[in-house]
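1. Test case, fold it:
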Amino acid sequence: MIILPRLYLLIITLFLCEFVYAQNENLSDYYLIQRKYENRLENDSTVVPLVNVFIKKAKSEKNYEKLFLGYKDALLFSPDPSIKLKYADSVISVARLTKDESMLSNAYMNKGVVYYFNLKQYNLALDQYLIAYKLGENGKDLFHKNRLRYHIGIVKSYIGYYKEALTEFKAANQFFEGQTKLDIHPNLMFNYQRGYYNSLHQMAICYRNLGNFKAADSIVTLGLMETYKNVDYRQEYAYFQKEKGINRYYQNDFRKAVSMLNGSIGPLVAVDDFATLSIIFSYVGKAELKIGNTDKAINYFKKVDSIFNKHTFMVPELRSMYEVLINYYRTKGQQDDAIYYTQQLVKADKKINKDFLYLSSNVHREYDAKKLLKEQSKSIRDKHLTLFIAVLLFLIGLIFIIFRTIHKRRKSKLSTFSKEENDMKGNHRIEIDKETEMHILGRLDEFEKKHEFTQEGISLKELAGKFEISHSYLSQVINEHKGVPFKRYMIELKIGYITEKLLNDSKYLKYTTEALSKECGIPSRSNFSKWFFEINGIRPTTFIKNRSETLEIPQEKHQIS
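-> From the prediction side, this is the model:
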């Protein structure tokens, strides 16, 4: 009587074991493929055939989640950046099929990383990051959010917003460090550890550029200690060694700087980090110059120029070496070389200015402003949560008043600022033939090239009259092709024009805010300051101060006639 229940129990147990084993066997097919390459180094092309087996299986089974992972692995192990971009697009396509916004956000961020790390095309990288940010804003994947925050910080650091970048890096670093203290899978631990070291490295860069060498040196020393002789983090060790060398340069220990900087080169050549190599070569060149080894310095500066020619990578701290090269060849009487490097300096300035205008405007408008509003909203909710019941009736009355006021203001503002935009909403879109549309775009292009937008007070109807077209047609074309209403279009043209003048013509740095607003056709100084900050993310006075300090120009203000 006792044997029978035991027999049943044995049969049930064997059945369950077989069922679980069958499930594990089915699931492990992908794992068995991935296990063959999961510990291989990034950009190892010999792994790609194995990854293709993984991808083929996922395709045949229409397993989009596995296909997503397969394409991400292919992106990781393909050494050619152009192939990486193709796989990045495949990751995005598969993510769309899953209809999972968090996966799609992750896919766009990965494409941004290719643009940033492999191609150093910061404008294109930022575009992908901002799409990823919008898609993942309400997601729960904290690793993805902090990784994205890190990359937004990279863009801010690149355009010189070191204080803002430092805030992003500190937050990401705190998260990654916290995760490294947990008992998790080795692969996850590796990702968190790299996130911790990379954000630590970027914090050191920010502190250095902010002039806080003590904080930078402290971070670098910590990074070197933690990554020393660790084969998994050779690249990270090289980054800290590079920063240590730069700090030695600023401490006037030039020979030690050369030694440490040269020691960091190998691992970074292995991953083709040409951007960091440019920084290293420039500082080795400057250190050799201080030591008195001019010919060695020139050779290192030429390496930076070679990278600029190949990858169009340029940051403000590299441009001064062109002045050294120009003077060097002028002194030697080699005018052709001096002219060549003068032309390179012009190209470098153009690249820096173009990147600054695009990146500063977009990172402020699409990331900082929205993030600030979200944080303010959360702060207000948290602050009033405990007082909610006591002040409920008061808040209801207050909210009613506020909404009524806002409604009136918005109604007034919309009627004066963008009436033409409202006319085109819903079913009011006007059908414009292609020939007319192209004619309007041509006139707008001419209008922009001749800087006619700097005329004060020009209205939509006046411009339409000048173009001899309907103002409704002009309004619709501007909305659809410029992406903004007419008045916003005019503001962006004016601010873009004066920003470019401030970057490229030093005489404008001596103008007062009132003179600058007049120059670009904005009659109100306060509106000019407000719109300049809104578009560039920095006050015009601060912008002028920073630019003047960079060019070493005394700030002597004057008006224009």
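2. can we go C-alpha only for contacts and neighbour counts from here?
-> Noted.
3. isn't residue 514 right up against residue 525?
-> Yes: with contact defined as CA atoms under 8 Å, residue 514 reaches residue 525; the gap is 5.2 Å.
4. Check which element follows the longest helix along the chain along the chain.
-> Identified as the longest helix of the chain according to DSSP state H is helix 3-35. Later in the chain than helix 3-35, the nearest helix or strand by DSSP states H and E is helix 48-61.
5. Sequence B follows; please return its structure for comparison with A:
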Amino acid sequence: MTTKYFYLLFLLFCTSVCTSQIKENSFAEIRRNYEKLYTDDESALPFVRIYIKKAKNEKNYRHWVQGYRDGVQFSKNVPDKMKFADSTITVAILSKEKDLIANAYLGKGIVYYFNFKKFQPALIAYLKALEFAEETKDEYLKNKIVYHIGVVKSYLGFYEPAAEHFLKCIAFFEKEMSEITEPITHFNNKKAYLNSLHQLTIVYRNMEQRKQSDSLIKKGLYVIGTSQDFRLEKAYFYKCRGIAEYQKENYNSALFYLDKALPVMLQRDDFAWASVIFFYKGNILWNTDQKEKAIRNFENIDTIFVKRHFIWPELRPVYEKLIMHAEEKDNIQKERYYTRQLLNVDAFLKKDFAYLSSKIYKGYDRKQELQEKKQWQTIKFTGLGFVTFLGVMASVLVVLLVLHRRKKKEILQKYMILQEKWENQQIPLQTEKTPSQRSSLPEDVVRVLTAKLSAFESNEGFRKIGLTVEILAKRFGTNSNYLSVFIYDTKGLYFKPYLMHLRINYIIRKLNEDENYLKLKITVLAKEAGFLYRQNFSDAFLEITGMRPIDYVKQKKLEAGLKKADEDQD
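-> Okay, here's the model as predicted:
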């Protein structure tokens, strides 16, 4: 016992001496003890704490922030990462240096994105970082923020604008990578370059530009080569290669690459991309009549959704297969469970997409749009003749582009407002006029008409084409004047707009509750609602909702993760 006690004291003494010696070292010398370690290697943390303590004692805010950023990188425990990220922001704000503050918010956003896959708080942090980064000259920082906002757009299905983000980042990081040889900076640029390539690969795949996607996969793997410094990035490209082989129905090759990628994803706790690998492995097994093995992969996706409360939109069909399998096995308990889970997935995606789409527009796209407009307003055109003509044409094209983008953003905003009303059960839509509490008609007439009008709405009688107030009054056994007055008194609308509201509300409900309605042509939707002519339906939809039905259906398809089918819309 005495020997053990003596040994413990000796160990503490040696640690104290070692620590005091390190404290006398420079910041660079302290970081050399851990800077080449892999992310999440907690053996770095004792040195990180010494680094932080030294910076704190000297009130060296730049190194202090760097120390906390190192804490984020090397902590394996996710709550510890978030504590370090919060401390980074606190110290950065004390420094009053814009680039430090921007980096701190970006770091917290990355923790939310990578470790939690919580896009909403991640986006808030990114936009906060952008606010401070705009006041700096740090182009590396600005491009990192652009990259992460591109990731959010890709998640939402806004693939073309996301591609613009990633192409911009690739060009910047590739240039920096070729020009800067200092090891740490070169490594950071190369990592950012590879991540941008990976995200653009995903975007091209979703845009069905498979040749471009395949080319980027080869390029990414070539750039990494045999280096052990980019194991996670290599796994991402293996994952993409596996999916590409799956799409070509080369199932053995697909499984080979997916199996190479999965262990690295699991080791780094990248549960989001691991779930994608489970999805494609499950589909391969399902397509090759190995359903029990497929189901185990699909169940892993549900486990991730339950534990992490996250799922990619493309993985939604998993639940339909799980329900189908439970039906085949006559397992009512599992069938009910997966049905409830499918509803939970839909609710999660709808809520996430509604918030992020609105926030992206207000917090980023709107600012970019105003900056573009301002830049064009400051351009001074010179020259005569042909040069002037070209300048005018360029201006016209830019204005048209801005107007087109603005129109798209306005449609998205109107859609978000409409969906918010739907989610808050504020459908049916109402006019600004508040209906009277009591009708001016005799009580016995009101009582009869109340019952009959309620039955008319419940039985969807409003869908009858050619319906007029006279026809309905005759059906109710009353006169058209009484019916008109009653509807106006109780609904706040005259008969025709009342009918239009019922019909449009009906179609909105169907489009939200039954995906089959999203596949119907606008002409068919019009007749479903009770309109004889498509144009009348479109005009009524616009008047009530502020947008055309074709635009609403497009947004709804995008939200539902369905392929665009403009040709199906006549």
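6. ok, back up a step: tell me the buried residues in the longest helix of structure 1?
-> 30, 34 (16 or more other CA atoms under 10 Å).
7. How far off centre is it?
-> 48 Å (CA atoms, centre = their mean, to the nearest Å).
8. By how much does stretch 273-285 of structure 2 deviate from structure 1 on average?
-> In this overlay with structure 1, the average offset of stretch 273-285 of structure 2 from its partner residues is 0.5 Å by mean CA distance after the TM-score superposition for structure 1.
9. what span of structure 1 lines up against that stretch?
-> Stretch 273-285 of structure 2 corresponds to residues 276-288 of structure 1 when matched by TM-score structural alignment.
10. who's in contact with the matching stretch?
-> 242, 246, 249, 254-255, 257-258, 261-262, 265, 268-269, 294, 296-301, 303-304, 307, 318, 321 (CA atoms under 8 Å, 6 or more residues apart in numbering).
11. Keep only those of those that are in helices.
-> Checking the contacts of stretch 276-288 of structure 1 against DSSP H, those in helices are 242, 246, 249, 254-255, 257-258, 261-262, 265, 268-269, 294, 296-301, 303-304, 307, 318, 321.
12. Got a PyMOL select line for the buried ones in these?
-> Listed next is the PyMOL selection for buried residues among those, using 16+ other CA under 10 Å:
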select buried, resi 242+246+249+254+255+257+258+261+262+265+268+296+297+298+300+301+303+304+307+318+321
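13. so residue 502 of structure 2 makes contact with residue 427?
-> No: assessed by CA under 8 Å, residue 502 of structure 2 is found out of contact with residue 427, at 9.8 Å.
14. Which position in structure 2 pairs with residue 230 of structure 1?
-> So, by TM-score structural alignment, residue 230 of structure 1 is matched to residue 227.
15. Next, count neighbours for that match.
-> 9 (other CA atoms under 10 Å).
16. Over to residue 400 of structure 2?
-> With other CA under 10 Å as criterion, residue 400 of structure 2 counts 12.
17. Please apply the same query to residue 433 of structure 2.
-> Residue 433 of structure 2 has 9 nearby residues by other CA under 10 Å.
18. Can you tell me how far it is from residue 481 of structure 2?
-> Distance from residue 433 of structure 2 to residue 481 of structure 2, counting by CA to CA, to the nearest Å: 20 Å.
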